[in-house]
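Novice: Let me see the structure of the following:
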Amino acid sequence: MKIVTQVKLLPEAGQAAALGATLRTVNEAACWVSGVAFESGVPREYELRKHTYAELKARGLGAQAAQHVIKKTRDAYTTLKANIRAGNLGKPGSKRRDKARSKPITFRPQAAQPFDDRCLSWQYDAKTVSIWTTAGRLRGVRFLCSPDALKMLREHRKGESDLIERDGVFYQIAVCDIPFYLIAVCDIPEAEQYEPSGFIGVDLGITNIATTSTGYRAAGRGLNRHRKRQLDLRKKLQAKGTKSAKRLLKKRSRKEARHSANTNHIVSKTIVTTAERTGSGIALEDLTGIRSRVRLRKDQRTPLHSWSFHQLGQYIEYKAKRAGVPLIYVDPAYTSQQCSECGHIDRRNRQSQSTFACRSCGALMHADDNASHNIGRKGETVWTAGRESRVPATP
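Specialist: Below is the predicted model:
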């Protein structure tokens, strides 16, 4: 199982200048390679290398950096093609889809650049790295991380690490405070999966972030209020338009995302810990494409598109793999309309956002609790069906 670990670099002023110049150079080169690929019909990586490698070397890039620039560009086009095929950029003939296909892919000056072990080495005891730049090899660049992150890097780091710059502003001081980060890939062995005694159904939502069939409910009131405050503040600062307002906007640009991610980490850890303690599996709804299927009023669209259900699902998934907890995805169809007591399905059973009243047996309960029980039951069915033999009986 591959997860990433983030460490913050603490370069001196001269080192920070070299790192910033390197990112700008490689991303400018990536934009040029992208233009060549677009004009050539996006050839394979080997063919693209024949057209661009010599020029990249002439621009001052090292051999490995040039290879990574070409691979990064080709991977970007592969991702674009996959998104188009999956319909993530709209239906054929849509304005967004045509726009994405009509011009070369571009890279931001601070976009991530991959480094492998040939151009980046780690000194864990000294908490420093040695990294290639366009100004030469930088040695002794300090980094900062937690003890747990350092242990994970020492034991499981494998493969490439990405250098990124976030909201960089140069300061003329002895130690530069430009936020450079290294995102390292760690390959962690998965725990052995046990046979579950049952499944915990998890109903995901906006009003309640997650509701489980064990009775746990993570209310979304605080997170939704935080998002509303951030939205109102952004509107005020954007309307003001002064330099100080723009600085504050830049400073707070990822505040909401960090708060949301922290909340999802807490919720996912609670769910996985409960499943591990009780020997149960976890059943999640497969909500792929829900934003394109749902039709809402204008005032409801912002909460829907701010809903980070996919991130929460990813957090639950990787935490479950590390703990050996079985996890499956089920079809969410009718889970909010079906009675978990008698199985009767009717749209009118869902009287409001929070109230479920079965028109057949009269069962009355919270709507999210009812849906979580249905999801858990579906999880058991899917798990059992997957374990059953499909081999015809011997006559």
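Novice: Every contact and neighbour count from this point should use C-alpha atoms.
Specialist: Will do.
Novice: Scan the chain for its longest helix.
Specialist: helix 13-39 (DSSP state H).
Novice: list the buried ones in that one?
Specialist: By 16 or more other CA atoms under 10 Å, the buried positions in helix 13-39 come out as 13, 15-16, 18-38.
Novice: quick one: the following helix or strand past it to helix 13-39, angle?
Specialist: Later in the chain than helix 13-39, the nearest helix or strand by DSSP states H and E is helix 45-58. Interaxial angle, helix 45-58 versus helix 13-39 (axes from the mean of the first three to the mean of the last three CA atoms, to 10 degrees): 140 degrees.
Novice: How about residues contacting helix 45-58?
Specialist: Under the criterion CA atoms under 8 Å, 6 or more residues apart in numbering, residues 29, 33, 36-37, 42, 63, 66-67, 70-71, 74 lie in contact with helix 45-58.
Novice: would you turn the residues you listed into CSV with distance to Thr335?
Specialist: Shown next, in CSV, are the contacts of helix 45-58 (distance: CA to CA, whole Å):
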residue, distance to Thr335
Ala29, 50
Val33, 49
Val36, 50
Ala37, 47
Val42, 44
Ala63, 55
Ala66, 51
Gln67, 49
Ile70, 47
Lys71, 44
Arg74, 42
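Novice: Please report the distance of Arg221 from Leu19.
Specialist: 42 Å (CA to CA, to the nearest Å).
Novice: What residues does the residue lying closest to Ala21 once chain neighbours are set aside make contact with?
Specialist: Among residues not flanking Ala21 along the chain, Thr134 sits closest, at 7.4 Å (CA to CA, 6 or more residues apart in numbering). By CA under 8 Å, 6+ apart, the contact list for Thr134 reads 18, 21-22, 25, 60-62.
Novice: between the residues you listed, which is closest to Thr128?
Specialist: Distance to Thr128 across the contacts of Thr134 (CA to CA) is lowest for Ala18, with 16.2 Å.
Novice: who's in contact with that closest one?
Specialist: For Ala18, the contact set (CA under 8 Å, 6+ apart) comprises 133-135.
Novice: and with 7 Å instead?
Specialist: Each residue near Ala18 by CA atoms under 7 Å, 6 or more residues apart in numbering is listed here: 133, 135.
Novice: now the helices for this structure?
Specialist: Secondary structure of the chain (DSSP H): helices at 13-39, 45-58, 63-86, 95-101, 147-156, 221-240, 243-251, 255-278, 290-293, 298-306, 309-323, 367-387.
Novice: Let's compare: structure for the following, please.
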Amino acid sequence: MPEADQAPALSATLRAVNESANWVSGMAFERGVPSEYELRKHTYAELKQRGLGAQAAQHTIKKVRDAYTTLKANIRAGNLGKPGGKRRIKVESKPIVFRPEAAHPYDDRCLSWQYDAHTVSMWTTAGRLKNICFVCSADALKTLREHRKGESDLIERDGAFYLVAVCDIPEAPVNENPHGFHGVDLGVVNIATASTGYRAAGRGMNRHRKRQLELRRKLQAKGTKSAKRRLKHRSRKESRHAANVNHIISKTIVTTAERTGAGIALEDLTGIRDRVRLRKDQRTTLHSWSFHQLASFVEYKAKRAGVPLVYVDPAYTSQQCSECGYIDRKNRVDQATFACRSCGALMHADDNASHNIGRKGEAVWISGRESRVPATP
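Specialist: Here you go, the predicted structure:
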């Protein structure tokens, strides 16, 4: 929460370091993206002449090199298409560009925290600014005081400034002998269905996404200045809402497992968007499905609570009967109904899948636990 005379200095600093980062990126691209040490030899002196401090120059060079490392990893993983594809050719044919208000890292040499006073002191291109106020919740302040370690990123978003601090929080001891595993089936109609009976319906989330999509279409079609202003104002609103819903769901799942002394089993859905083939009108729903974010929220909350978590192969979990184990595609009558053709068990399809996932999770955990026992001499 900078004062009126402090905000311009922070904004100017971000623009200066990101403009310098774009210059460094161009140099790196011309020289075939050399190592960080080599890149520093070619750019450090120029960055100092541009008015950047020693640490700011070092962080700018490292930020550029890390960006190219990430790009290379994405290309190797095939996330940007196959060789010769339009998207891949586009990203490989030009240097990486940083937005004027993109994040810039600060370490303890150029940023200091005064927790009691709720202020920070940080380097800017206009000199060191002191007594910049910051606000956060009481829990966040306690976490900062006890666990902050390493760098903090300064970000400007919609005219507001944020400091994203790295906190190294120790993991709780994992419960090595859980009382079973709670299977969690992830989906679109029902965001998450746990074998405990908990079900997070996706109707509200899907309705919210549909409404946001229609609003974006209308505003984009209108094309006026006020419409563009409204589009900017509404940007990221859907993602913030989805993240909040995923936080609520993941907290419910983890706290239930912690209270009952059980573990959590999740489906490994890696690559599902590449494997599944859908009609054109269904693609938006699939690509809006934030299952990875929900799984990551469950994972880090489980680590903090000491709850065991495993990922299982989702194959046949929706076709197998959780009562008798019989597998048949015809067991799945429709999206919501499961009727076993062998034993006649009738239940909600997602409940059935969650029980199968939980059983697989227990088998995976036992197998992993046994593999950790040293062999008898």
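Novice: State the distance from the alignment partner in structure 1 of Thr255 of structure 2 to Gly136 of structure 1.
Specialist: In structure 1, the residue paired with Thr255 of structure 2 is Thr273, using TM-score structural alignment. Note on Thr273 of structure 1: its distance to Gly136 of structure 1, by CA to CA, is 47 Å.
Novice: before we move on, what about Ala76 of structure 1?
Specialist: From Ala76 of structure 1 to Gly136 of structure 1 the distance is 27 Å (CA to CA).
Novice: Compare those two and say which one has the larger neighbour count.
Specialist: Ala76 (16 against 11; other CA atoms under 10 Å).
Novice: Structure 2: which residue goes with the more buried one?
Specialist: Per TM-score structural alignment, the equivalent position to Ala76 of structure 1 in structure 2 is Ala67.
Novice: Identify the residue spatially nearest to that match, adjacent ones excluded.
Specialist: Using CA to CA, 6+ apart, the nearest residue to Ala67 of structure 2 is Ile96, at 7.7 Å.
Novice: How about Phe38 of structure 1?
Specialist: Computed as CA to CA, 6+ apart, the closest residue to Phe38 of structure 1 that is not its neighbour in sequence is Pro104, at 5.6 Å.
Novice: which residue lines up with the one you found in structure 2?
Specialist: Aligning on TM-score structural alignment places Pro104 of structure 1 opposite Pro95 in structure 2.
Novice: cool, and Cys145 of structure 1?
Specialist: Cys145 of structure 1 maps onto Cys136 in structure 2, with residues paired by TM-score structural alignment.
Novice: show me what contacts Gly281 of structure 1?
Specialist: Under the criterion of CA under 7 Å, 6+ apart, the neighbours of Gly281 of structure 1 are 196, 198-200, 275, 325-327.
Novice: give me every residue that touches Arg109 of structure 2.
Specialist: By CA under 7 Å, 6+ apart, the contact set of Arg109 of structure 2 is empty.
Novice: brain fart, Leu138 of structure 1
Specialist: Leu138 of structure 1 makes contacts with 130-132, as judged by CA under 7 Å, 6+ apart.
Novice: show me the contacts for the aligned residue in structure 2 for Glu192 of structure 1.
Specialist: In structure 2, the residue paired with Glu192 of structure 1 is Pro173, using TM-score structural alignment. Residues near Pro173 of structure 2 by CA under 7 Å, 6+ apart: Gly306.
Novice: Against Ser296 of structure 2, how distant is Pro173 of structure 2?
Specialist: As judged by CA to CA, Pro173 of structure 2 and Ser296 of structure 2 stand 19 Å apart.
Novice: Then Arg359 of structure 2?
Specialist: Separation of Arg359 of structure 2 from Ser296 of structure 2 (CA to CA) stands at 21 Å.
Novice: on that earlier part again, can you count the residues close to the residue nearest to Phe38 of structure 1?
Specialist: By other CA under 10 Å, neighbour count at Pro104 of structure 1 equals 18.
Novice: For it, give me its contacts.
Specialist: By CA under 7 Å, 6+ apart, Pro104 of structure 1 lies in contact with 34-35, 38.
Novice: Likewise for Leu219 of structure 2?
Specialist: By CA under 7 Å, 6+ apart, the neighbours of Leu219 of structure 2 are 227, 231.
Novice: quick one: what's aligned to it in structure 1?
Specialist: Under TM-score structural alignment, Leu219 of structure 2 pairs with Leu237 in structure 1.
Novice: same check, this time on His147 of structure 2
Specialist: Matched to structure 1 by TM-score structural alignment, His147 of structure 2 sits across from His156.
Novice: Neighbours of that match, how many?
Specialist: His156 of structure 1 sits with 17 neighbouring residues when counted by other CA under 10 Å.
Novice: Then the one 5 residues further on?
Specialist: Using other CA under 10 Å, Ser161 of structure 1 has 23 other residues around it.
Novice: you'd agree it is up against Cys186?
Specialist: No: with contact defined as CA atoms under 7 Å, Ser161 of structure 1 does not reach Cys186; the gap is 9.5 Å.
Novice: Tell me which residue of structure 2 lines up with Ala63 of structure 1.
Specialist: Counting by TM-score structural alignment, Ala63 of structure 1 corresponds to Ala54 in structure 2.
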